[in-house]
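J.: A structural model of the following input is requested.
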Amino acid sequence: MPIGPDETASANKTAILAIILISYVMIVLDISIVLTGLPRIHAELGFSDAGLAWVSTAYTLTFGGCLLLGARAGDIFGRRRMFLVGLTIFSLASLVIGVSQTPAVMIAARALQGLGSAILAPSTLALLQTSFEPGPERTRAVSYYAAAAGVSAAFGLVIGGLLADGLSWRVGFFINLPIGIAMMMAAKRYVRETERTPGTFDIAGAIISTLGIVALVYGVIRSASSGWSDVATQAGVGFGIVMLILFAVVESRASQPIMPLSLFADRERSAAYAARALFLGANVGFYFFVAQFLQSVVGLSSSQAGIAFLPTTVVNFIIAMSAPRLIGRYGAGKVLVTSVVTGLIGMIWLSFAMQQASLLTLVIPMMLVGAGQGGALGPLTASGIVRVPSERAGAASGVVNVAHQLGSSLGLGVLVAVAAIGSQGLQGTELLARRASVAMETGSILIALTLILAVVFMARPRARLLEK
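T.: Coordinates of the predicted model:
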């Protein structure tokens, strides 16, 4: 029996969704896959304690700093083309990371990998918007996209731990090359090029925004080791703030801005961007500190620490996969608020549980944090692109991803800096336990702020945000 056009279109959309999700999983996975391998990377490459944070931050920083430029490139040159360019850069940088022998090479390659992600990520979300019609079809696609972010972040810790102990932390980066090549071949076959939008690059906006984000995050991270009285710390934070203010001025006057300020005219979208940054800042800090706590305080190996995250990962996955049905029944607003509250309870619980060097006291709060992630990211993603015209899909996707990565890098920097306050005189496991506990307390504050934004701007009765 011949295959009908509807069945062919459905098969093609399934292939497109698979390509988008696998590529996005690669991006997010590489944020977390190194965390359980950090102790081995620290010893093997000779990182300093303060410099170790840059293994994560170099990636998220260039990712967030270049996202707006990557999104604009997709609008102008075509999203499939930039998808392929980003995937190529990402895959080659992964290879360099896998063979790196010094901290400098490792950090430089992680930064280059972040650049590839900055080009790739906006294209994945924009292709999803243009490939799936509004309504139930897009609801499922966006939910799976958001689930990929949460689940792969948690799953990366498990993979990273098993690889660090069983083979090498390097293997996690080597496997990106064959997967990247396979996705490029599949994209050429199944993904159609999008219509290009005539225009020019807002080079001034791209440079100023990148300088501002880099300087701000550098200053915050430096404060952890040098303190807030340090001149370089103050200069970095001050310069970053000035650059970001200048960026807003430049964008208000640009004929074709890299980040149209009109995207922030919608209160729901603006709140979603801020809420996403706060939520991700807390949750990336959760993975960063808990992974080290499990190894350095509880005494687990890298693989054991990765396995210890499995309850978090499983709950995250179950809730994320159930999100479309839950949203259809209760509304996106209620699902979002309930998820954020669940994550907040888990984070507060963790801050107390970390005062004991026991894995059993951590399991339930870690599961609550995973449940919060699984239910919150879908509605936050939908609210970030709601009511956006198709010609602005790339720009809106870029801002969603900027909020995600800026929240990750700046949030981690803030948690590292705050965790270092008042820890003078402490040593060994006592020092690490106190820093982890303080980081969870700070993360709880960030999630509480997320909850306020969700209740005030996104939790409308009977809202069906994912269907808009």
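
J.: contacts, neighbours, all on C-alpha from now
T.: OK.

J.: was I right about S226 contacting G219?
T.: No: the criterion here is Cα atoms under 8 Å, and S226 misses it with G219 at 9.8 Å.

J.: One more sequence to fold, the one below, so I can look at both together:
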Amino acid sequence: MSTNSDSGTAVKRPGLGLFVIAVACVLLPVSLAGPSVALPEIGEYLHADLTSVQWVINGYDLTFAAFMLASGSLGDLVGRRRVFRIGMAVFAGALLISAVAPNMLILDLARSVAGIGAAGVLTCGVASLAAMFEDPAARAKAFGVFGTSVGAGLAFGPFVCGTLNTQFGWRAVFYVPALIGILLLLASSTIGESRNPRAGKIDWAGTTTFTLALFALILGLLEGPQLGWGSGLVLGCLIAAVVLLGLFGVVERRVADPMFDLSLLLQRRYAALCLAVLALVFGFTPLLVYLPAYYSAVDGLSAAQAGLVLMMLTVPTLVLPLVTGYLAKWVSVRVLVLTTVVLTGAGVAWLTVIHPGAGALAVLGPYLVVGIGIGISFGVMDGAAVSAVDPARVGMAAGMFNTVRLGGEATGIAVVGAMLAGVTGAKIAGRTGGFDTRYRAQELANMVNQGDMATATSSVSPSARPAFQELLSGAYTNALHIVLWSLAGLCALAALILLVLDRPDKAASTAGEGVPAGDPAEAPA
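T.: Below you'll find the model as predicted:
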């Protein structure tokens, strides 16, 4: 798809449209990473179990991933500004419902609906930028602003939401972005309307099977530690996920306009980059989600304090994409991609120095290394992915790549959550005999994984609480270390795959350089 052939209406002041889209794209990562700092308070206030609390993040990420390509296709058909506005209305409305939710079921459902709205905002916002800024230089500047906006949301989201949670309560984490979203909806007339006159049909069959497969997989992973991996529900979900993924593959091979062109995965370099981005999101996104709960449970930090500590991890992601643009003039993109995976894995492995009472200086080094690695990836991975395929397939390749990234985030959050809960429970099991707690080992593990150390320790006599907290903190920390080593190993494996599959040749020697970046905007569409 070429944006030059799109039909659309001119906008007298495209800078205002850029501002609206940029602010909207700040809200999207804020709504992913930000609420993670409020999960302990949400679980305590709504008396929720660990699985339902995890769906506050997983529900949003899952629908965001599953509906991104469908939203882009819908925007091509009926108008990108129209779908952007519908998406923003859905996003803001769902956040308002989240803010007033009386129970976890309503909150989780509202968050899932917010993810659908976010998909429309991102895909059609980015595609609208390409249509509004046809001059290559102006378009490059516009997408520079867009990238900085996404980085800013990711960098400052946990701190801002942590401060809102500490000062005004967890509902403010949803109220404030919702109100900003409403203002953006009112200002969205500044965005030019555009559509693709050659757009194909929406692949609803692929969207449905893909969404159901992700849902079944994540539900099975989250319920595994709670019900046992041999339970009927867990096995049924995991089997259903495999069957639905197979059905998805069949559907995509038969429909005229697939959301996933599976033949792209036969290209070695593109497949390697998809695996690399999976390793990166597994190694990074779960840290944003679960470290706030660790700091709350083990060190007793408030949401604002946890968000402030995490800025050591997130701020480099705001700065490094700009630096990467300059590095790419002298360093090959192949080397940069390999570097981002190696740095992320090394930083995650180094983070095993974390322990109860560890100060900010103890984790500053590993946080910076991970943040630098992920920041480099923000500046290089998408360009490398789209340059690995024929120019005519750039839009599909970028859309697939972003869907793999978001689907990987949702799956990574679920996998890490299951590992933390399961390993913590295993570490506690058999060691509570000397305490008069009424809770089972897995129940205690769930509490500390939610950041609720107080409820767990209050179940024993006051004189036994220090020793009991030490036991729970040690089990939780051991589980976190095992998870971190596993994620580091995944990054190491991804680095080896890159070395094998992404061998330099004539076609790939300039990958990422000279990318038809005028069309990164087509990525989500």
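
J.: related to what we said a few turns ago, looking at S226 and G219 of the first structure, which one has more neighbours?
T.: Taking other Cα atoms under 10 Å, S226 of the first structure and G219 do not tie; G219 has more neighbours (28 against 15).

J.: My read is that that one contacts D230, right?
T.: No: applying Cα under 8 Å, one finds G219 of the first structure not in contact with D230, separated by 9.5 Å.

J.: Show the contacting residues for the residue most central in space within the second structure.
T.: In the second structure, the C-alpha nearest the mean C-alpha coordinate belongs to E409, at 4.4 Å (Cα atoms, centre = their mean). Contacts for E409 of the second structure (Cα atoms under 8 Å, 6 or more residues apart in numbering) come out as 61, 278, 281-282, 285-286.

J.: One more pass at 10 Å, please.
T.: For E409 of the second structure, the residues meeting the contact criterion (Cα atoms under 10 Å, 6 or more residues apart in numbering) are 58, 61-62, 65, 277-286, 403, 415.

J.: just checking, which of those belong to helices?
T.: Applying DSSP state H to these, the entries found in helices are 58, 61-62, 65, 277-286, 403, 415.

J.: In the stretch 201-350 of the first structure, what residue spans correspond to strands?
T.: Assigned strands in the stretch 201-350 of the first structure: none (criterion: DSSP state E, counting those that start in this stretch).

J.: quick one, helices of it?
T.: For the stretch 201-350 of the first structure, helices defined by DSSP state H, counting those that start in this stretch occupy the ranges 203-226, 231-253, 267-296, 302-308, 310-330, 332-353.

J.: tilt between the last one and helix 267-296?
T.: If I follow you right, that is helix 332-353 of the first structure. 30 degrees (axes from the mean of the first three to the mean of the last three Cα atoms, to 10 degrees).

J.: Name the residues of helix 332-353 of the first structure that come out as buried.
T.: 332-351, 353 (16 or more other Cα atoms under 10 Å).

J.: now do the fifth one
T.: Of the residues in helix 310-330 of the first structure, those scored as buried under the neighbour-count criterion (16+ other Cα under 10 Å) are 310-324, 326-328.

J.: what's the mean deviation for it versus the second structure?
T.: Once fitted to the second structure, helix 310-330 of the first structure is off its aligned match by 2.4 Å on average (mean Cα distance after the TM-score superposition for the first structure).

J.: which helices and strands sit right next to that helix?
T.: helix 136-166, helix 332-353, helix 360-385 (3 or more Cα pairs under 10 Å, 6 or more residues apart in numbering; DSSP states H and E).

J.: Can you name the next helix or strand after the longest one?
T.: Later in the chain than helix 136-166 of the first structure, the nearest helix or strand by DSSP states H and E is helix 171-174.

J.: All the helices of the stretch 1-150 of the second structure, in order from the start?
T.: Here the stretch 1-150 of the second structure has its helices, by DSSP H, counting those that start in this stretch, at 14-33, 39-45, 50-66, 68-78, 80-100, 104-132, 136-168.

J.: nearest to G300 of the second structure, of these?
T.: Taking Cα to Cα, helix 39-45 is the member of the helices of the stretch 1-150 of the second structure nearest to G300 of the second structure, at 11.2 Å.

J.: How about residues contacting the closest one?
T.: Taking Cα under 10 Å, 6+ apart as the rule, helix 39-45 of the second structure contacts 35-36, 47-50, 52-54, 56-57, 102-104, 107, 165-166, 169-171, 289-290, 292-294, 296-297, 302-303, 447-453, 455.
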